[in-house]
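> Just the structure for this:
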Amino acid sequence: MASLVLLLALFTASPRMSDAQIGVCYGMMGNNLPSAREVINLYNANNIRRMRLYDPNQAALEALRNSGIELMLGVPNSDLQSLATNAENARQWVQRNVMNFWPSVKIKYIAVGNEVSPVGGSSGFAQFVLPAIQNVYQAIRAKGLHDQIKVSTAIDTTLIGNSYPPSKGSFRGDVRSYLDPIIGYLVYANAPLFANVYPYFSYSGNPRDISLPYALFTAPNVVVWDGSRGYQNLFDAMLDSLHAAIDNTRIGYVKVVVSESGWPSDGAFAATYDNARVYLDNLIRHVNGGTPMRPGAIETYLFAMFDENQKSPELEKHFGLFYPSKQKKYPFGFGREREWEITATAADEFNVTLALKSDM
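Predicted structure coming up:
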């Protein structure tokens, strides 16, 4: 009985796994994927309560009705110019893809563009990101929903110029004229910035200076000290360098939502099943606690729901949490299912038989 009390105290004191801020990105670049209805059922069966959708796929939006799943809805980069240059196009987009489904689909965010940079391959889209955000925001505001549905964009961490130590994080000089007005809008609209954060790519690009345990959340001790803050994993260091980069613009406070994070199970250096399993499992455990710079839960979207066989290069095909057959790739769970797994495991460790109410 004493052991049971200890066990119950342990789980009362710990963050409930059902409170975890975890979503999963639903990509569709595969020719062997289940129907949208099956996918939404799979989310619900696995207690995945948040979804990122990269475009307003009508079958997926229909299947999401009354599912209770919170949605980050994407505007593809290919639509940015249309929405930026014509406010009526943005109004129609919002009517067609938001209002036609609200409130039976719990749209929480609209991600206007993904990983657009003013330098490099996506630079042609950069001039359209902020005006597209503003036009979509005004269309949402006209419906009185700007407090319920936040409009933003998703960046990648290549826009950070200095990331070490994290407190000295800053954006690259050649992207400031693009990013600063976006940050200013986010402050005004009280909206978060979405960021795709991948320790895998940082590690695989520099394995000489970054250790695998640091990237996988398995380092036994602090690896990087930044003043009084100790960093035991690369995810926190990357995220805090972004927090610092935002703060160091001195424009204002902006929350960050991690709109993608994952690890491939095949197809490239360090892309193994075991590494992916360890990274994802530890990430799910970790995000309730926050970072050294920003304690508190980190809303995080795992990439991705399925292996997608039409993506390239090869490693991009292997980020799925599930196979296209709907079979789980990894043994861990999400939400309440995960809470039960942990409770049962702890009960085994304590050699406790969970008591029936009548036994108390």
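
> Could you use CA atoms for every contact and neighbour count after this?
Fine.

> which residues touch Met238?
Met238 is in contact with Thr157, Ser163, Pro166, Val197, Pro199, counting by CA atoms under 8 Å, 6 or more residues apart in numbering.

> Out of those, flag the one nearest to Arg96.
Val197 (30.7 Å; CA to CA).

> For Asp266, which non-adjacent residue is spatially closest?
Nearest-residue entry for Asp266: Thr272, 5.1 Å, with adjacent residues in sequence omitted and distances by CA to CA, 6 or more residues apart in numbering.

> Contacts only, for Asp226.
Asp226 neighbours (CA under 8 Å, 6+ apart): Pro165, Pro166, Ser167.

> Proceed likewise with the subsequent sequence, for comparison:
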Amino acid sequence: MMANFPFFVFVDAQVIGVCYGMNGNDLPSPIDVVALYKANNITKMRTYDPITETLPALKGSEIEVILDIPNSKLQSLGDPQEADNWVTTNVMSYAKEVKIRYINVGNEISPVNNGTSQFVPFLLPALTNVQQSITKSGLQDQVKVSTAIETGLLANTYPPSQSAFREDTMSFIKPIIEFLKQNNAPLQANIYPYFGYIGDPEHVQLPYALFTQEQPDPSGYPNLFDAMLDSIYYAIDKAIGENNVEIVVSESGWPSDGGVGASVENAATYYKNLMDHAKSTKGTIYRPGKTIETYLFAMFDENLKIGAETEKHFGVFHPDKTQKYNLSF
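This is a model prediction of the structure:
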């Protein structure tokens, strides 16, 4: 049995966070980054590996944190002792001074994505073991264990009411959703209207992706973000029936350079409108009347990111710590 500590009670006054990636060779130190969050009233952070550099800088900051466990670590967490060790090192050691809110066990793992399919067998055992470690430590009400998915798991996403998880993903995703339901934890989802727009520009108009379309689409949706979010809610309901599973938007962003539709003007429009929408109590058609906890991707442009050129241009701040879009947090 792990020792019990006094822990923070979370109050969701602010629903907007920012993801802090470190894939650059020109970025500020973690201490300077935490100071930048505080100076701009950013009260939520998603942090990726190496969290061991970020956690000491977060002590006493009052910033609520999502800790990511990288996909490469999941196989080892199939050993309950390894899960205990991870929780002791990265959660218990900081829990008195850092507001750890979520642990994301893996990111965008999918049986239909060749880049992540090798991790599929390890995800649920890792989730289970990390959850057991959190429960043994007495943190189960404060720290929620989840995973982040991408929308490629879905089929028939338009209209959103017809959405469901793909048949070839059901044996993978259904036990995970049931795990989240059982533990009263949200599903984390990375939602990118930008990729929806560039993937089907014939049918997805730019204003629809940027929250600037004047009239709803034929299904009644005023913007692509809401349609994508509700498509996941509908899929969850079809997978497991009545449930209490909420969705946290663990990433959403728009690039300022490097590809079709990627410009400072479009990105500024997207981030500002996304923040206003998430902070309002409009919610979505299927989940109306509430704010949407949303994490902007990302804090900085990251010049070492691999993949398309756009991947290097999602920052809302420049590496010199100046704001790119004059956003108000």
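
> mind putting the contacts of Asp226 of structure 1 in JSON lines, distance to Ser82 of structure 1, secondary structure and neighbour count included?
Formatted as JSON lines, the contacts of Asp226 of structure 1 follow (distance: CA to CA, whole Å; DSSP: H, G, I helix; E, B strand; the rest coil; neighbours: other CA atoms under 10 Å):
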{"residue": "Pro165", "distance to Ser82 of structure 1": "40", "secondary structure": "coil", "neighbour count": "16"}
{"residue": "Pro166", "distance to Ser82 of structure 1": "37", "secondary structure": "helix", "neighbour count": "25"}
{"residue": "Ser167", "distance to Ser82 of structure 1": "38", "secondary structure": "helix", "neighbour count": "21"}
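
> The contacts of Met238 of structure 1 in helices, which ones?
Taking DSSP state H, the ones among the contacts of Met238 of structure 1 that sit in helices are Pro199.

> Now which residue in structure 2 aligns to Leu130 of structure 1?
By TM-score structural alignment, Leu130 of structure 1 lines up with Leu124 in structure 2.

> State whether its match is indeed within a helix.
Yes. Counting by DSSP: H, G, I helix; E, B strand; the rest coil, Leu124 of structure 2 is found in a helix.

> one step back: what's around the residue nearest to Asp266 of structure 1, how many residues?
Neighbourhood size, Thr272 of structure 1 [other CA atoms under 10 Å]: 15.

> Kindly report the same for the one 4 residues further on.
Other residues near Ala276 of structure 1 come to 24 when the count uses other CA under 10 Å.

> how much space between Leu27 of structure 2 and Pro175 of structure 2?
Distance, Leu27 of structure 2 to Pro175 of structure 2, using CA to CA, to the nearest Å: 39 Å.

> coming back round to it: now the contacts of Met238 of structure 1 in CSV, with distance to Gln310 of structure 1?
Listed next are these as CSV, based on distance: CA to CA, whole Å:
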residue, distance to Gln310 of structure 1
Thr157, 25
Ser163, 33
Pro166, 36
Val197, 22
Pro199, 24
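
> Can you tell me what Ser211 of structure 1 aligns to in structure 2?
In structure 2, Ser211 of structure 1 lands on Gln205 (TM-score structural alignment).

> Isn't that match up against Tyr197?
Yes. Assessed by CA atoms under 8 Å, Gln205 of structure 2 is found in contact with Tyr197 at 6.8 Å.

> These two: which is more packed in?
For Gln205 of structure 2 versus Tyr197, neighbours defined as other CA under 10 Å are more numerous around Tyr197 (21 against 16).

> isn't there a helix covering that one?
Yes. Assigned with three-state DSSP, Tyr197 of structure 2 falls within a helix.

> thinking again about what came up before, of the contacts of Met238 of structure 1, closest to Thr300 of structure 1?
For the contacts of Met238 of structure 1, the nearest to Thr300 of structure 1 is Val197 (9.6 Å; CA to CA).

> Once you drop chain neighbours, what's closest to that closest one?
Val197 of structure 1 sits nearest to Ser261 (CA to CA, 6+ apart), 5.3 Å away.

> Tell me how many other residues crowd the nearest residue to Val249 of structure 2 once chain neighbours are set aside.
Leaving aside its chain neighbours, Val249 of structure 2 sits nearest to Thr294 (4.6 Å; criterion: CA to CA, 6+ apart). Applying other CA under 10 Å, we find 27 other residues in the vicinity of Thr294 of structure 2.

> Between Leu27 and Pro175 of structure 2, which has more neighbouring residues?
Higher neighbour count among Leu27 of structure 2 and Pro175: Leu27, with 19 against 14, using other CA under 10 Å.

> ok now the longest strand along structure 1, how far from the chain's centre?
When structure 1 is parsed with DSSP state E, its longest strand is strand 106-114. Strand 106-114 of structure 1 sits 12 Å away from the centroid of its parent chain (CA atoms, centre = their mean, to the nearest Å).

> mean shift of it relative to structure 2?
Following superposition, strand 106-114 of structure 1 is found to deviate from structure 2 by 0.2 Å on average (mean CA distance after the TM-score superposition for structure 1).

> which residue sits closest to the residue positioned nearest the centre of structure 1 in space, ignoring its chain neighbours?
Residue closest to the mean C-alpha point of structure 1, counted by CA atoms, centre = their mean, is Tyr301 at 2.5 Å. Using CA to CA, 6+ apart and skipping the chain neighbours, the partner closest in space to Tyr301 of structure 1 is Gly23 (4.3 Å).

> In three-state terms, label that neighbour for me.
strand.

> what residues are up against it?
So Gly23 of structure 1 contacts Ile48, Arg49, Arg50, Met51, Arg52, Glu299, Thr300, Tyr301, Leu302 (CA under 8 Å, 6+ apart).

> What lines up with it in structure 2?
In structure 2, Gly23 of structure 1 lands on Gly17 (TM-score structural alignment).

> can you check Lys317 of structure 1 too?
Using TM-score structural alignment, Lys317 of structure 1 sits opposite Lys312 in structure 2.

> hang on, the earlier thing: looking at the contacts of Gly23 of structure 1, which is nearest Asn221 of structure 1?
Distances from Asn221 of structure 1 to the contacts of Gly23 of structure 1, taken by CA to CA, are shortest for Thr300, at 24.1 Å.

> Just to check, that closest one is in contact with Val257?
Yes. Counting by CA under 8 Å, Val257 is a contact partner of Thr300 of structure 1 at 6.2 Å.
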